[in-house]
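predicted model and sequence follow; I will ask about them next.
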Amino acid sequence: MRKRHIKLSPQQVKEFVTTSSKCNFDIDVFYNRVIIDAKSMLGVLGLDFTKTLTVQYQGYDDKFEAMIDRFAVA
């Protein structure tokens, strides 16, 4: 199980959801006590983009990892 912290803008949501949807493993986004499926456009758009989000996943995909690296925060 991997956890990464990311920050998204509303403009980056489409890329995030599209890339997540191509993965054959579950990807969840945590914000406070809310868990959202990363493959849900409406779910991700409903998040607060001023806060850091936690992404949790178990699989590995090169394109997904490259995207997460671009959105990652320290």
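Looks like it arrived, so ask away. Numbers count the residues shown, from 1 in each chain.

okay, CA-based contacts and neighbour counts for the rest of this
Will do.

residue contacts, residue 14?
By Cα atoms under 8 Å, 6 or more residues apart in numbering, residue 14 lies in contact with residue 41.

against residue 2, how distant is it?
Separation of residue 14 from residue 2 (Cα to Cα, to the nearest Å): 22 Å.

tell me which stretches of the protein form strands.
For the chain, the strands defined by DSSP state E cover 2-6, 27-31, 34-37, 53-57.

okay, now the one to match up with it:
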Amino acid sequence: MSYQDARNVRREARTLVGRFRGGVLAPVMAVAVRGNEGGFVSQKVTFELDPIAGRMITPIYGELTSVFVPVQAMDAIR
């Protein structure tokens, strides 16, 4: 075991199912990372469109914005 091997892996998952209109902000998750924790945070997001007839003229894209705030701010909101 080296220092590069993951120890104490913490997984958080949330499934948000529903329909969203274009341009709508939808908060997905808030996870507190404490000062004594280290490592990296990875995210996996899947978008799925409703079936449509014909073909699309314009390209389709999704945008995800990650915001990092201090833990104290998250504690104050709760």
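Perfect, I can see it now. None of these values were measured; they are calculated from a predicted model.

tell me how they score on TM after superposing.
The TM-score (TM-score structural alignment, normalised by the length of structure 1) is 0.24; 33 aligned residues with a Cα RMSD of 3.7 Å.

counting neighbours, what do you get for residue 72 of structure 2?
10 (other Cα atoms under 10 Å).

now do residue 34 of structure 1
Neighbours of residue 34 of structure 1 using other Cα under 10 Å come to 9.

give me the number of residues near the residue lying closest to residue 63 of structure 1 once chain neighbours are set aside?
Of all residues not flanking residue 63 of structure 1 in the chain, residue 19 sits nearest, at 7.2 Å (Cα to Cα, 6 or more residues apart in numbering). Residues contacting residue 19 of structure 1 under the criterion other Cα under 10 Å number 18.

how much space between residue 19 of structure 1 and residue 31 of structure 1?
For residue 19 of structure 1 relative to residue 31 of structure 1 (Cα to Cα), the value is 20 Å.

now swap in residue 3 of structure 1 and tell me
13 Å.
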